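1. A predicted structure for the sequence below; I have some questions about it.
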Amino acid sequence: MKNNTLYCMIVSGDFMSDFDIKNKVVQSNDLIQLSKWNMSVVPFKIFKALISCIDTKKPPENNTVEISRKELGDLLEIKENDEYMKRQVKSLQKQIVELDLKNGNTMMLSIVPKVIYPAKQSNDNIQCTFSEELMPYLIDLKEFFLQYDVAALKKFKSKYGLILYEYLLSRERQERQSEHKYSISVENLRRLTDTETKFKNFKELNRKVISQAVVDINGAGVEFLAVAKNNGRRGVKATHIEFTLRKRTSYKETEFDVVDHPEWIRKSI
């Protein structure tokens, strides 16, 4: 979503970029909470950056957005490696997202069926076209949607951190629990993070997915910090994870229990 007050178009070659670092990533909560994200962190961040290029009040013609290689490289902190970036962008064409529908069915969704990547010597932008079926989850959203600064993508190191950041922030903004506690079943967490057949031992799942995601969120300088606990105990299998959130009071904070400005802790996230 473009910042309409500060947004400026960047001319690159014959085309204008739709990207600005002040843009917002805007998506429906259903897309965030009910999808199975089976892509690695770099394509996932590219996908979110492309979403931020959409003006939700004026959807792009042919569902196509543009971003320059420099803008994308700066956001992803990829320097002078055009072939790597090209492979990562093109990989979006192969990504199929599974979205659980409210009627019990599952929709298999190709998210970016068309990519035009400019020649190495060209100054043209990268052009990506979203699938028609995806657009209702990205435009004309009147309730139960999430928006956050696209600049937040820079600090995330893992897809698990970014997935759970979006999931937890969408629930916080939708539910507004007074104690900021949000529970998710292990089954649903595995679906969301595409780990249904990975890390079958819960201790491994906890270490490589849950704990890694919490560290990632807490180090990313985003709106909140988190801590996670599960309901498992000796002889009893963990079935749910409870995340507790608190407002970040300083960009320097990286630990849930170390608060720089306690007087701000009760402000809304």
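-> It's in.
2. going forward, measure contacts between C-alpha atoms and count neighbours the same way
-> Will do.
3. so which helix or strand takes in the most centrally placed residue in the chain?
-> When the chain is reduced to its mean C-alpha position, the nearest residue by CA atoms, centre = their mean turns out to be residue 162, at 5.0 Å. According to DSSP states H and E, residue 162 maps onto helix 159-175.
4. ok, second structure coming up, stack it against the first:
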Amino acid sequence: MSSKLTVTKSNLLIDASYRLNVQAQKLVLACLSKIDSRPDSEPKKEIKLTAIEFSELMKIDIKNAHRELYKAADALFKSSILLRDEHEETELYWIQKKVKKLHGEGAVTLVWSDEVLRYISHLKSRFTTYKLHNIASLQSGHSIRLYELLMRFNSTNIRVIALDDFRSALGLEGRYPQFKELNKFVIKQSVEELNQRSDLIITYETIKKGRTVTALAFTFKQNKQMKMDL
């Protein structure tokens, strides 16, 4: 069943700046997959997710699923999203209140914030949809974010992104100030993991102004034979 589930996010949200650990990202995506994205559907503000569902959707060992689910819930409560345009900067919170842990049921109940719900509840303008199982095996939060950024441009299979925008989208402001470090610890590792564990085959080049790297050019295509055996 999980192979048919899709995740739909507003493209504005995809390009926003936020940093979530891998468990919290997978919690968000698992909950998003339970939202009916048809335009005529009613928004679902409260989502209940069991550890068993989390385990099945995200390929997490059932023995660890409860612990991972509760850790993800704690991380999500402390995290925010930064939306930027040329005129203003707005900070939103993913959830309205601390996630309720239903220990007896091995589940959590999440309540989206009103602001975030506007972006994820309806398909009204530009949205990106991808299958949940394509990112379930990823072990890095950076890899999940890169996957989302690329899939927004899956109609062209090319994405050119300014280096500052890339840092911002992955929540890396102030980290890896030298491109050599960013490339070694974030970009290369994320591309390698996506090539191994997702349905994408990715290459990238740097764009320079003089000797300074100013942008990244990603080229990608979908691999119908997903390498999920690692």
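-> Received it, and whenever you're ready, just let me know what you need. Note that this is a predicted model, so its numbers are computed, not measured.
5. What's the first helix or strand after the helix holding residue 162 of structure 1?
-> Once helix 159-175 of structure 1 ends, the next helix or strand along the chain (criterion: DSSP H and E) is strand 181-185.
6. Please enumerate the helices of the stretch 101-250 of structure 1.
-> Using DSSP state H, counting those that start in this stretch, the helices of the stretch 101-250 of structure 1 run over 159-175, 186-193, 202-205, 211-218.
7. In a markdown table: those, plus distance to residue 144 of structure 1.
-> Shown next, in a markdown table, are these (distance: least, CA to CA, whole Å):
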| stretch | distance to residue 144 of structure 1 |
| --- | --- |
| helix 159-175 | 6 |
| helix 186-193 | 18 |
| helix 202-205 | 29 |
| helix 211-218 | 22 |
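8. So which of the ones you listed is the most surrounded?
-> Relative to the other members of the helices of the stretch 101-250 of structure 1, helix 211-218 carries the highest mean neighbour count by mean count of other CA atoms under 10 Å, namely a mean of 23.
9. how about that helix, aligned to which bit of structure 2?
-> Under the alignment (TM-score structural alignment), helix 211-218 of structure 1 falls on residues 188-195 in structure 2.
10. how about the nearest residue to the residue nearest to the centre of structure 1, chain neighbours excluded?
-> Ranked by CA to CA, 6 or more residues apart in numbering and with sequence neighbours excluded, the top spatial neighbour of residue 162 of structure 1 is residue 156, at 6.3 Å.
11. Show me what the one you found aligns to in structure 2.
-> With TM-score structural alignment defining the correspondence, residue 156 of structure 1 maps onto residue 138 in structure 2.
12. same check, this time on residue 250 of structure 1
-> In structure 2, residue 250 of structure 1 lines up with residue 225, judged by TM-score structural alignment.
13. Just to check, that match is in contact with residue 199?
-> Yes: with contacts defined as CA atoms under 8 Å, residue 225 of structure 2 counts as touching residue 199 at a distance of 7.3 Å.
14. most residues in a single helix of structure 2, which one?
-> For structure 2, the helix with the greatest residue count under DSSP state H is helix 62-77.
15. Going along the chain from it, find the next helix or strand for me.
-> Sequence-wise, the next helix or strand downstream of helix 62-77 of structure 2 (DSSP H and E) is strand 80-84.
16. counting contacts, what elements does that following strand pack onto?
-> Contacts of strand 80-84 of structure 2 with other secondary structure elements, assessed using 3 or more CA pairs under 8 Å, 6 or more residues apart in numbering; DSSP states H and E, are made with strand 89-93.
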